[in-house]
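> Got a predicted structure here, sequence first:
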Amino acid sequence: MPVVLQLLDAHKRYGEQELLDGAACALTDDQKVGLIGRNGAGKSTLCRVLLEDEELDAGEVVCSKKLRLGYLRQHDPFHDGETVVGFLMRDSGQPDWRCGEIAWQFQLPDAMLHQEVRSLSGGWQTRVKLAALLLHDPNLLILDEPTNFLDLRTQMLLEEFLNGFKGGLLVVSHDRSFLKRTCNHTLELSRGELTMFPGNVDSYLENLEERRLHDERKNAATLTKRKQLETFIAKNRANASTASQARSKAKQLEKLDLLEVAGQEATVRFSFPNVEPRQGVVLRTEQLAIGYPDHTVAEQIQLELEHGERIGIVGDNGQGKTTFLRTVCGSLEPKAGTLKWGYGCQIGVYAQHVYTTLRDNDTVQEYLEYQAAPGTTRQQISGVAGSFLFSGETVEKPIRVLSGGERARLVLAGLLLEKHNVLILDEPGNHLDVETVEALADALERYPGTVIFTSHDRHFMRRVATAVVEVREQRVVNFPSSYDDYLYRIRKELEAGLRAEHASYGGASIPDGQATPARLSGREERDLQKKLKATERKIAKSDERKKELEAELLTVTTTGDADRVREELVDLAGEVEQLEEEWLETFNALESEG
């Protein structure tokens, strides 16, 4: 595994901030490396340095003669009126048949190859850029936040591409699931230094926690030893017979240094204000249609969402997830039907566009104080501000000098300080680093209110979502199972190529002469959803009872008791089998409707 790119004793400063302070790393042509670090640590700067788009203050970037460097461009490289195949041929110099062959790997349909590339959605344009990247035959790729705004399907295609890629990889991403699936090494940029760890991001974070606990225990032992030595010295240095011992102990004391606890800057925790848990229906829609004056995005929407659920909204880009969220939070009027919130709902909204409406002359501190619920202490405000990387002098910055990412984080921080029992969040993790996304997931798991959210981050979605609503082919429906089951279905569809074309072109049509399947009524669909959830609760309860019986079987002392427990286990197995058949029947009824 030859080294193809090296960074040696690198130094880079912006004003008072030391981004690189003697940093060094070596990248080979077969390592898959995930680059992580806190927001503002300098990850993007490091990528630009390695690409030689930015110069170091001191140090050196060493490129092997064998290096063929490729990077996923964030800007638009397309010409006006240029088709997909035209761009691929111009960019790579390869013939059309070769371009078509590579495009097929990203499930770009033949019809799309001759379509104007700028008319495609952002996700499809990313697939085109990935195909162009592969046509250049690189042996090292540098990707800076490649999953931003990509839908699940395109993320999975990108993963397949990177897993099959024979060269090396350096990828910056806040998406922990994506890093875990594509990278087998982790490179952390922290306090200006680079540390390489031979394992994926999960293993790295676990190791980091183990090292932190080890260092904390060692520091505790050192402090105890220090106290013992200081007590001995204080008692004995004035005594002539023990003064030499005291001097010896003083030398030992000088050598007892405390360790700098690893990963201290990664500890981020925050909480939403406490709200009173509620029960019953939080949101009900009847024959709802959503969209715009000249375009209907989805119709005949029959939903009934419960208080206390954390509902993940899923679906491909362009299917209408954001339109649905804008409608339920009141920023977009329904086109037809009704939408009704439960009594006493206090709704808080985080949307990608909100940060552009902030008052430029307010400081960070002033904005957060204005947003905070009555009774919030200054300490609580400072804690939330620090969690979102606003601390020290940065809380006095006027909003007009903040970057787009900083403004977005500020809006989310303000939301944490308000008193809402319903939160609507549109891609809340897009501008947050891995540690802060984890902290946000922790806070949402503890939050007793209702959350309706969308995210392309699978790890975040898996942790937070307790229910799933799918936006697909002009319908918005409860997905009748877990987020993991949804991922499984999408992966199978992708592998089979079942929806690669009609995801962009509006859905498959029904063959001539074939009747359109009858649709369930809203009440029928809700009844099936309730039946499915009730069956799932029964199965979960049976599983708990099975564990109790298995534990009891290990402790019984008589044959009669053992026989009784085994008999109940047999009966329980039969009940579970019947419940699973009932669940599958209900699930299939809902699936056939979708």
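Now that the structure is in, tell me what you want to look at. These figures come from a predicted structure and were not determined experimentally.
> all contacts plus neighbour counts: C-alpha atoms, from now on.
Noted.
> Now do the same contact list for the most centrally placed residue in the chain.
When CA atoms, centre = their mean is applied to the chain, the residue found nearest the centroid is Asp457 (3.0 Å). Going by CA atoms under 8 Å, 6 or more residues apart in numbering, Asp457 touches 175-178, 429.
> redo that, cut-off 7 Å
Asp457 makes contact with Asp175, according to CA atoms under 7 Å, 6 or more residues apart in numbering.
> how close does it sit to Ile424?
Separation of Asp457 from Ile424 (CA to CA, to the nearest Å) stands at 16 Å.
> One more to weigh against that first structure:
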Amino acid sequence: MLTLQNLSIRAGVKPLLDSATLTVHPGQKIGLIGQNGVGKTTLFKTILNEVPVESGHLGIPVNWLIGCVEQEVAKHDINALEYVTYGDTLYAEVTENVKQAESSNDNDALVKAYDALDKISGYMVPNKAKQLLYGLGFSDSDFSKNLSEFSGGWQVRLKLARALMQRADLLLLDEPTNHLDIEAVAWLEQWLKSYEGAVLIISHDRDFLDQVVQGIAHIHNQKIYYYSGNFAAFERQRNEQLMQQQALHDKQKQQMQHLKSFIERFKAKASKAKQAQSRVKALERMEEVAAVQAMNPFLFKFLSPDHQPDPMMTIQDLCFSYPDKKILDSVDLVLRAGDRIGLVGVNGSGKTTLLKQLVGELKPQSGKVIVSKGVKVGYFAQHQIDSLNFDQSPLQHMLAQENTPSDQEGRDFLGKFGFSNAQCLESIKSFSGGEKARLALALIVYQKPNLIILDEPTNHLDMETRDALDMAIQEFSGAVILVTHDKHLLASISDQFWWVHNGKVTLYNGDLDGYLQEQLKAIKAHQQEHKVTRPGQTKKELRQQNAQQRKAIEGKIKPYQKELKVIEKKMEKLQSDLAGYHLMMEDESLYDASNKGKLEECLKLQASCSQDLEDLEMRWLELEELIEEIKSESDV
């Protein structure tokens, strides 16, 4: 196992960890979280022996192989499939031995090399690489392309695929979902769940962590605090700690009441559609961790629009093509005031191209986009931070806006986005990606738009800023169009989904989970079509093997269905109990000093009940997914 004992590390003169402790057991999957700049990536570099240990002990088993995503591609004159396949270094070594033996006509060496290849099941490695590439959104035609032919974002995917090919005992993943679309993120979740090695994951994507990890390592005040369970469990445990530490001070009580009233208002307006119910559930989770929300250093809001024309935008028979590909074909859409649109579709399907048509950066080749009078768009593009002037300060950026604020007004406004007085005057050249993204968001908020279009806004944002953005959009009364690989943000904000696929943009009649299940099935079907068998296996033997597998699989479904019914009854009981605890906590007298004991007992019972309910919900979802997967495999 990997052990950190009283570990201290620095970045230059800045101390990052001081006497920190953590243990990672074989097969354990842990999310490493903390605000930007606390030392998460530096800790990875320390584990990889790229940053020295200042004091303490870092213990790694001698026989452990540690895998990670390489920072730079060594050479670009290699095709994608070979690059990913050679991520399996053992296979790469044996394959090179085969090539050398063949070129030298050394039959003895060739026999030994093929024997070694068989021992490591080398014949399966290229197929495994193909499955990874399919899952991450690549097509057959991409396999033979040189790395130099791929854009930066797709090269990031190739480096991730190469890392996943490694026969690692411990896999280090730093923000693996960046540059992925939400469909590829869903596939990666499934892949990591079945991965047998240990994994340490740096991520600000709470839903991704919920699906993958069994523990959270939180870097805070130069220490590492370990919490068992997924990210939702961490938030509940952290919330309970803060509630007890702060004794429900006025800020927390005010935040809790604000969240409750907001959620009730939304419920009153929400339809029974699955999308609306997804938003209700996401907001209720915010209510459960109100104390954590209250500790967020960032709190901002989009200003109320002066006008809200309806409809805001009408798209008629829109067509657009690049020289080698038709992207949009006869698209007809209407955007109404107050719409909350989640734009979904795999990378390359045309989501960003559609957004550029809507904001006027690209002109339709035929058809038209009719923007109603009074529409004011706040547009956050994928590469928004590149449009900032890195030599200027945040305040200079503010003073360059329309309706120029005074110097003090600009500082006060930037303060809401976490910029101190000193930072307001600094050149942003030295700012982190997250700080630059926050500034870009601040400039959009200041424009007072009535339509917000966000294209992957979270790539550089830490969890606290994502939460603040989530809350700000929840309370925004204008329309929103959102593209993001952050499933939590997408589910909590969107009331409807526009699906971009095969040149069309259609309304998806279902919720986000349903959409992702369909995409995963499509990926799995494509992978099944391209599976290979062991050399020498006949079609008859393969059919017999499949028949036996189907029979075994069908027998698995029944017990899972029985367990589902039992879980559903238990969930009903817990939901009733939880409603009772929430009712008790609405009693103001419970927060009097004389009732401290009752409050603590109520909090413990409420936390325990929430944890039990969460565990059952997770098990229920696991069973549902398992049954669907079994049915898919057996074609029943």
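Cool, got the structure. Note that the coordinates shown come from a computational prediction; the quantities given were computed from them, not determined experimentally.
> After superposing, what score do the chains get?
Once superposed, the chains reach a TM-score of 0.70 (TM-score structural alignment, normalised by the length of structure 1), with 457 aligned residues with a CA RMSD of 3.0 Å.
> so where do the helices sit in the stretch 251-400 of structure 1?
Along the stretch 251-400 of structure 1, counting by DSSP state H, counting those that start in this stretch, helices occupy 321-328, 364-371, 378-387.
> The second one vs structure 2, average offset?
Between helix 364-371 of structure 1 and the aligned residues of structure 2, the post-superposition mean distance stands at 2.6 Å (mean CA distance after the TM-score superposition for structure 1).
> Kindly calculate the angle that that helix makes with helix 378-387.
120 degrees (axes from the mean of the first three to the mean of the last three CA atoms, to 10 degrees).
> Show me what helix 364-371 of structure 1 is in contact with.
With CA under 7 Å, 6+ apart, helix 364-371 of structure 1 has contacts from 381, 395-399, 414, 417-418.
> Redo those as TSV? Include distance to Leu389 of structure 1 and neighbour count.
Formatted as TSV, those follow (distance: CA to CA, whole Å; neighbours: other CA atoms under 10 Å):
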residue	distance to Leu389 of structure 1	neighbour count
Ile381	12	20
Val395	9	19
Glu396	13	14
Lys397	12	16
Pro398	15	17
Ile399	14	22
Gly414	13	21
Leu417	15	23
Glu418	19	19
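> Pick the one among the residues you listed closest to Thr363 of structure 1.
Closest to Thr363 of structure 1 out of the contacts of helix 364-371 of structure 1 is Pro398 (4.1 Å), distances taken as CA to CA.
> Show me where the stretch 1-150 of structure 2 has its strands.
For the stretch 1-150 of structure 2, the strands defined by DSSP state E, counting those that start in this stretch cover 2-11, 14-24, 29-33, 55-59, 66-68.
> same deal with the stretch 201-350 of structure 2?
215-220, 223-228, 313-322, 325-335, 340-344.
> quick revisit: so which of the helices of the stretch 251-400 of structure 1 comes closest to Asp76 of structure 1?
Closest among the helices of the stretch 251-400 of structure 1, once you apply CA to CA, is helix 321-328, at 23.6 Å.
> Give me the range in structure 2 that that closest one lines up against.
Aligning helix 321-328 of structure 1 against structure 2 (TM-score structural alignment) gives residues 351-358.
> residue contacts, the equivalent of Ala437 of structure 2 over in structure 1?
Superposed on structure 1 with TM-score structural alignment, Ala437 of structure 2 falls opposite Ala408. Contact analysis of Ala408 of structure 1 by CA under 7 Å, 6+ apart lists Tyr355.
> So for Ser406 of structure 2, what's the nearest residue that isn't a sequence neighbour?
The shortest distance from Ser406 of structure 2 to any residue other than its chain neighbours is 7.7 Å, reached at Leu399 (CA to CA, 6 or more residues apart in numbering).
> quick one: the one you found from Ser420 of structure 2, how far?
17 Å.
> Equivalent analysis for Asn79 of structure 2, please.
48 Å.
> One more: Thr3 of structure 2?
Taken as CA to CA, the span from Thr3 of structure 2 to Ser420 of structure 2 is 37 Å.
> Tell me which of the two has more neighbours.
The neighbour comparison of Thr3 of structure 2 against Ser420 (other CA atoms under 10 Å) goes to Thr3, with 16 against 13.
> Next, count neighbours for the closest residue to that one other than its chain neighbours.
Closest residue to Thr3 of structure 2 apart from its sequence neighbours, by CA to CA, 6+ apart: Thr23 at 4.5 Å. Using other CA under 10 Å, Thr23 of structure 2 has 15 neighbouring residues.
> Give the aligned equivalent of Thr23 of structure 2 in structure 1.
In structure 1, Thr23 of structure 2 lands on Ala26 (TM-score structural alignment).
> Now for its match: which residues touch it?
By CA under 7 Å, 6+ apart, the contact set of Ala26 of structure 1 is 3, 5-7.
> Once you drop chain neighbours, what's closest to Ala11 of structure 2?
Counting by CA to CA, 6+ apart, the residue nearest Ala11 of structure 2 is Thr42, at 7.5 Å.
> Give the aligned range of stretch 337-348 of structure 1 in structure 2.
Under TM-score structural alignment, the match for stretch 337-348 of structure 1 is residues 367-378.
> for that stretch, which positions count as buried?
367-369, 371, 375-378 (16 or more other CA atoms under 10 Å).
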